[in-house]
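Chemist: all I have is the shape, not the residue letters:
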């Protein structure tokens, strides 16, 4: 994924154990890379699913005193009324669309591709029928739990509320836990079941 003349390495990929008939594209959080998430998905691997964990370009991030770090877009602040980097979000969205288009060219239909992300990596312009699993630790010091629950409520106004699952994890800080990864695996299995010719 490239944007704004920023070169980034190829995504970390966990290939399907057999013919890939579905894909999960998962975006890491601020300052991270796709490698740790690829490792996490390898631990919950489903045989017909390919996992793609791209790496964000390195850029100065206003929130962190303009230090250079992997980021999908600039972050000006964490308060609900903070300005947003609209150009950066659009660039990240375009790069994500290019990844989806590549998988469609590889033979995976778009309805067999799940998008996911941690922390900074969120969905926009949802389709009304999509299914959402949103997970949040109730002890997250970086992205307060109330922001997660408010996001879930906002999503219910954009798509069918019956398609939204909001799960909280007691004592979980700004990270993932084994229970959450099992919930993610179950969600993927339900949304991307094997197809008849597998």
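Modeler: Sure thing, it's come through. For clarity, every value in this text was computed on a predicted model and none was experimentally measured.

Chemist: going forward, measure contacts between C-alpha atoms and count neighbours the same way
Modeler: Fine.

Chemist: now residue 97: which helix or strand?
Modeler: Residue 97 is part of helix 86-105, with elements assigned from DSSP states H and E.

Chemist: what does the next helix or strand after that helix contact?
Modeler: Of the helices and strands lying after helix 86-105 in sequence (DSSP H and E), the nearest is strand 113-117. Contact partners of strand 113-117, identified using CA atoms under 8 Å, 6 or more residues apart in numbering, comprise 22-29, 100, 122-123, 188.

Chemist: show me the helices in the chain, by range?
Modeler: Counting by DSSP state H, one finds helices in the chain at the ranges 34-42, 86-105, 145-158, 178-191.

Chemist: mean neighbour count and distance to residue 13 added to these, as TSV?
Modeler: Shown next, in TSV, are the helices of the chain (neighbours: other CA atoms under 10 Å; distance: least, CA to CA, whole Å):
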stretch	mean neighbour count	distance to residue 13
helix 34-42	19	6
helix 86-105	16	12
helix 145-158	15	28
helix 178-191	15	17
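
Chemist: got another, please set it beside the one above:
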């Protein structure tokens, strides 16, 4: 699977000592998510030592919209937790993000334990599979308005349970109801994963300013500025 365009928010310091890969939701692009983050928090989107990467999912047929092409990380049989995951496209996406992480680690000279992966909605689901199945040793993972299906391959094949998890979800989300996100949280914590679940009040399937600022605060704890 070949990724689309990759967009970046560079660190303000000369040296990048940590990297964050932020995966967009279905039908969006890396540029679209970057613009959304900048719209919400402005200059605060630039961090002193963390470089943010916003990759773009490839155009692929997407079953929930009758097989029309869309920028999605993987296909889905339906937008519900009760259906199986589309394993072929999910595995392909996981391999592509694994390769991206390896490239970023080499290019920025940043070890895996200084790299965080996360995402919004579908992007968050892929981030979970990436951190707990495909790439050992990451610093952390975050999900915003995200999910896992009930019989997710992750729940049966999780390998790297020591990676901390940060989850946010809007209490008025009608596309991915908060009950779905809460069940995902319970399923993951029952595996032994240490996770925080933050309810975003009066919020639908969207990002909010205080949600992103809270995420940035968490990132500073997970990959703090290192003394030189």
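Modeler: Nice, I can see it. As the structure is a prediction and not an experimental result, all values here were calculated from the model.

Chemist: ok, so of the contacts of strand 113-117 of the first structure, who is nearest residue 145 of the first structure?
Modeler: Of all the contacts of strand 113-117 of the first structure, residue 145 of the first structure sits closest to residue 122, with 15.3 Å by CA to CA.

Chemist: can you tell me, leaving aside adjacent residues, what's nearest to the closest one?
Modeler: Spatial nearest neighbour of residue 122 of the first structure, excluding adjacent residues (CA to CA, 6 or more residues apart in numbering): residue 116 at 7.5 Å.

Chemist: now for residue 138 of the first structure: which residues touch it?
Modeler: 144-145, 168-173.

Chemist: what do you get for residue 32 of the first structure?
Modeler: Neighbour list for residue 32 of the first structure: 55, 70 [criterion: CA under 8 Å, 6+ apart].

Chemist: do that again at 10 Å, thanks
Modeler: Taking CA atoms under 10 Å, 6 or more residues apart in numbering as the contact definition, residue 32 of the first structure lies against 55-56, 69-71, 118.

Chemist: ok so, going back, of the contacts of strand 113-117 of the first structure, buried ones?
Modeler: The neighbour-count test (16 or more other CA atoms under 10 Å) marks 22-29, 100, 188 as buried among the contacts of strand 113-117 of the first structure.

Chemist: as JSON lines, the residues you listed with distance to residue 61 of the first structure would be great.
Modeler: Compiled in JSON lines, those are given as follows (distance: CA to CA, whole Å):
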{"residue": "22", "distance to residue 61 of the first structure": "34"}
{"residue": "23", "distance to residue 61 of the first structure": "30"}
{"residue": "24", "distance to residue 61 of the first structure": "27"}
{"residue": "25", "distance to residue 61 of the first structure": "24"}
{"residue": "26", "distance to residue 61 of the first structure": "21"}
{"residue": "27", "distance to residue 61 of the first structure": "17"}
{"residue": "28", "distance to residue 61 of the first structure": "15"}
{"residue": "29", "distance to residue 61 of the first structure": "13"}
{"residue": "100", "distance to residue 61 of the first structure": "26"}
{"residue": "188", "distance to residue 61 of the first structure": "32"}
